[in-house]
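Novice: any chance you could fold what I've pasted below:
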Amino acid sequence: MTPIQSNGYAVFFDNELKELQIFLDNSNYSKVFFLTDMNTSEHCLPLINQFLPLLDNYDIIEVDPGEENKNIDYCIGVWQNLLDFDADRNSLLINLGGGVITDMGGFAASTYKRGIDFIQVPTTLLSQVDASVGGKTGIDMGNIKNIIGTFTQPKAVFISAEFLNSLDERQIQSGFAEIVKHGLIADKAYFSQLKEIKPKSVTSEIIYHSVEIKNKVVLEDPFEKGIRKTLNFGHTIGHAVETYSLKNDKKPLLHGEALALGMICEAYLSNQHNGLSEEELTEIIQYISSIFSPYKIKSGSYPDIMNFMKNDKKNNNGEIGFALLTEIGKCDFNIYLEEKQILDSLSFYTELNS
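Specialist: Model (predicted):
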């Protein structure tokens, strides 16, 4: 597949990672480091060794997996490892993993010695179609997702479908939610195409098209001042419920599972406040509900969920901001709603699944 040109770098689609070898051969880095978690060390690093047998002079920095570990303490650990391994400003950090690794690794690299180069090798469907493009790096603080971070572009992104073979069905479904979002906000025909397949049947061509959609948006608005905010459809409520679940559930929601819930709630808000038709609202709900199991939101949790929303980065002057659909394939942004309106969407979701 033809590489996608993003903001000063290319996104390569190459199952055997030949382009990664070429990139490294044409570079002159003093040291190379891989940031992994325990899962990618076991399942993904062997593929690097298989496809890049000449790459043997590198060090590995390993962290624990999970969103709960995307915080400043683990980031300090990454910085300390870079120091211990004598990483200088001509070093390269290769982030091999899902969104936690690419977000935190990008942030650690962008701030270590005021910035060293990094590349992203996303290994989950979610990170391939979402975190791979846009230059967002970040960590969580307290109960707020991605509240500390930078806009820093990687030197390159390398996407290989081979990594997806190590994922279970739940992880694939989670990533598929972001693909569905791309269709809902930007491409009605794409959404219709997605309705004909199951998440486990996702192809390299679908991944490629999702990256194309996101890349077009971020090229137009690299610092999220305007149209890039449409990529947040489903995320205002989704992030808040995801944070609540991380704090309260023994088996917390994955990001895509929370996003699916958020898209249903925000499709309802789109119908109530932004012109989305009743027919298309029903179409969205039926499709998302056919893929994702419902999550039981107890009314007693509403205050906590609202408090998480009040700390969202998209808010302005205390108002909670949304990206809402006008129809399938078209989305507005900078729509601010009152607390009662948001609570109505949570009640709608609860009643829908009662």
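
Novice: rest of the way, CA atoms for contacts and neighbours
Specialist: OK.

Novice: so which residues of the protein form helices?
Specialist: For the chain, the helices defined by DSSP state H cover 18-25, 38-43, 45-51, 72-84, 99-111, 125-126, 169-186, 188-194, 204-220, 235-248, 255-273, 278-291, 302-310, 339-352.

Novice: run the chain-centre distance for the third one.
Specialist: Okay, so that is helix 45-51. 24 Å (CA atoms, centre = their mean, to the nearest Å).

Novice: what residues does it touch?
Specialist: By CA atoms under 8 Å, 6 or more residues apart in numbering, the residues outside helix 45-51 that reach it are 16, 17, 18, 55, 96.

Novice: and the gap between the nearest residue to the fourth one once chain neighbours are set aside and residue 118?
Specialist: With CA to CA, 6 or more residues apart in numbering as the criterion, residue 55 has its nearest non-adjacent residue at 7.2 Å, and that residue is residue 49. The spacing between residue 49 and residue 118, counted by CA to CA, to the nearest Å, is 19 Å.

Novice: neighbour count winner among the two?
Specialist: Taking neighbours as other CA atoms under 10 Å, residue 49 and residue 118 compare with residue 118 leading, 27 against 12.

Novice: if we can go back for a sec, for residue 140, find the nearest of the helices of the chain.
Specialist: Minimum separation from residue 140 across those (CA to CA) falls at helix 72-84, 7.6 Å.

Novice: mind listing what's buried along that closest one?
Specialist: Residues of helix 72-84 classed as buried: 72, 74, 75, 78, 79, 81, 82 (neighbour count, 16 or more other CA atoms under 10 Å).

Novice: let's see this one next to it:
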Amino acid sequence: MQSIQANNYFVHFNQNAYEALNKHLKENKYSNIFIIVDTQTNEYCLPKLLPIIETDLNIEIIEFEAGEENKNIDTCIQIWHVLTELGADRKSLIINLGGGVVTDLGGFVASTFKRGVDFINIPTTLLSMVDASVGGKTGVDLGNLKNQIGVINVPQMVLIDTQYLETLSQSEMRSGLAEMLKHGLIYDAAYWREFLDISSIDYNCLDELIYRSVEIKNEIVMQDPTEKSIRKALNFGHTLGHAIESYFLESEDKQTLLHGEAIAVGMILESYISLHKNLISKEEYIEIKTAIQSIYDHVNFEENDINPILELLIHDKKNEYGLIQFALIEGIGKIKINQSVENKLILEAFQDYKS
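Specialist: Model (predicted):
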């Protein structure tokens, strides 16, 4: 697969990825290498990566506990201390090997340690391959609020090896699929139609589907690296989806949702809002809702869940001047950003979802 040119870096695929990595190590005089992993990728992915790295440099492994609940500033502080104790300097290289939690947090650690050291992302989940590792967003959660602390800073490269997907559960694969569905809905109607009958997808073509998803995200980010305008399109399904994810993360009586599971709900809700703002047709809404519900389990919302979710919307990063801003679809394959939505319509969307 041909590498994809992003803003000041490349996304490399499969065998080309490791050739690019080793070439980069030979051409740059790094002092040492630190590989950040979580407990899952340390066990299942690191043994594949280490034998492929061609270097005489000292390699140190830094591990933290897997899970969204550990994507916080406390974990960063621990890693900064470890880097300091192990002699990391401005010429060190950090390699982030893992899913979105690892690439987001590891990128933030690298971007802020000694005011910034080089880092490379090697995503190991479908979600991180098509979304989290590409585009330069780094950061951590603030309590239960998603991605409130962070910077935009691009890696030296992103290396996508789809063999890592063999380590994933079906639920993790579905979580990543949500972002691929989103890319079709906001940008490429033909790509969206690939997923209308999930049972007919040829998973031998998964590499091509991932490649197209990365292309779509990259084409949007290249137009607007710092999210001043069109990059906001990538937040379709995320305004409500992130609030739902945060609420389920903090609620002791709720089972935590994977990111993609929450975003799937968010896309249905925000498609309903798009319908009632006359941006999509009833037929398009039914198509979207039916397709997403054929893949994801229904999420139960009690009446007393909705208001706390709405209160979390005020923390969405797209908001400006205290106004909640949505990215809505304007027909399948097109987007309309900076859309204000009344609470009444949001409540109606939840009622429709529950019914």
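
Novice: can you calculate the TM-score here?
Specialist: In this superposition the chains share a TM-score of 0.96, using TM-score structural alignment, normalised by the length of the first structure; 351 aligned residues with a CA RMSD of 1.5 Å.

Novice: on that earlier part again, just the closest of the buried residues of helix 72-84 of the first structure to residue 327 of the first structure, please.
Specialist: For the buried residues of helix 72-84 of the first structure, the nearest to residue 327 of the first structure is residue 72 (39.7 Å; CA to CA).

Novice: show me the contacts for the closest one.
Specialist: Contact partners of residue 72 of the first structure, counting by CA under 8 Å, 6+ apart, are 139, 140, 141.

Novice: list the contacts of stretch 166-177 of the first structure.
Specialist: 43-44, 124-127, 129, 164, 199-200, 254-257, 259-260, 291-292.

Novice: show me which of the residues you listed are buried.
Specialist: Neighbour counting over the contacts of stretch 166-177 of the first structure (16+ other CA under 10 Å) leaves 44, 124-127, 129, 164, 199, 254-257, 259-260, 291-292 as the buried ones.

Novice: tell me the one of the residues you listed nearest residue 283 of the first structure?
Specialist: Of those, the one sitting nearest to residue 283 of the first structure (CA to CA) turns out to be residue 291, at 13.0 Å.

Novice: the closest one -> the second structure?
Specialist: If you follow residue 291 of the first structure across to the second structure using TM-score structural alignment, you land on residue 295.

Novice: which residues touch the closest residue in space to residue 118 of the second structure that isn't next to it in sequence?
Specialist: Using CA to CA, 6+ apart and skipping the chain neighbours, the partner closest in space to residue 118 of the second structure is residue 93 (5.2 Å). By CA under 8 Å, 6+ apart, residue 93 of the second structure lies in contact with 30, 31, 32, 33, 34, 117, 118, 119, 120.

Novice: tell me which residue of the first structure matches up with the second one.
Specialist: Alignment note (TM-score structural alignment): residue 31 of the second structure maps to residue 30 of the first structure.

Novice: how much space separates its match from residue 80 of the first structure?
Specialist: Distance of residue 30 of the first structure to residue 80 of the first structure, computed by CA to CA: 18 Å.

Novice: and residue 128 of the first structure, by the same measure?
Specialist: Distance of residue 128 of the first structure to residue 80 of the first structure, computed by CA to CA: 28 Å.

Novice: ok so, going back, okay, the buried residues of helix 72-84 of the first structure in CSV with distance to residue 1 of the first structure next?
Specialist: Listed next are these as CSV, based on distance: CA to CA, whole Å:
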residue, distance to residue 1 of the first structure
72, 37
74, 36
75, 34
78, 34
79, 35
81, 36
82, 34
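
Novice: circling back: weed out the non-buried ones from the contacts of residue 93 of the second structure.
Specialist: Using 16+ other CA under 10 Å, the buried members of the contacts of residue 93 of the second structure are 30, 32, 33, 34, 117, 118, 119, 120.

Novice: roughly how far apart are the second one and residue 261 of the second structure?
Specialist: Using CA to CA, we find residue 32 of the second structure at a distance of 38 Å from residue 261 of the second structure.

Novice: and for the fifth one?
Specialist: Using CA to CA, one gets 34 Å for the distance from residue 117 of the second structure to residue 261 of the second structure.
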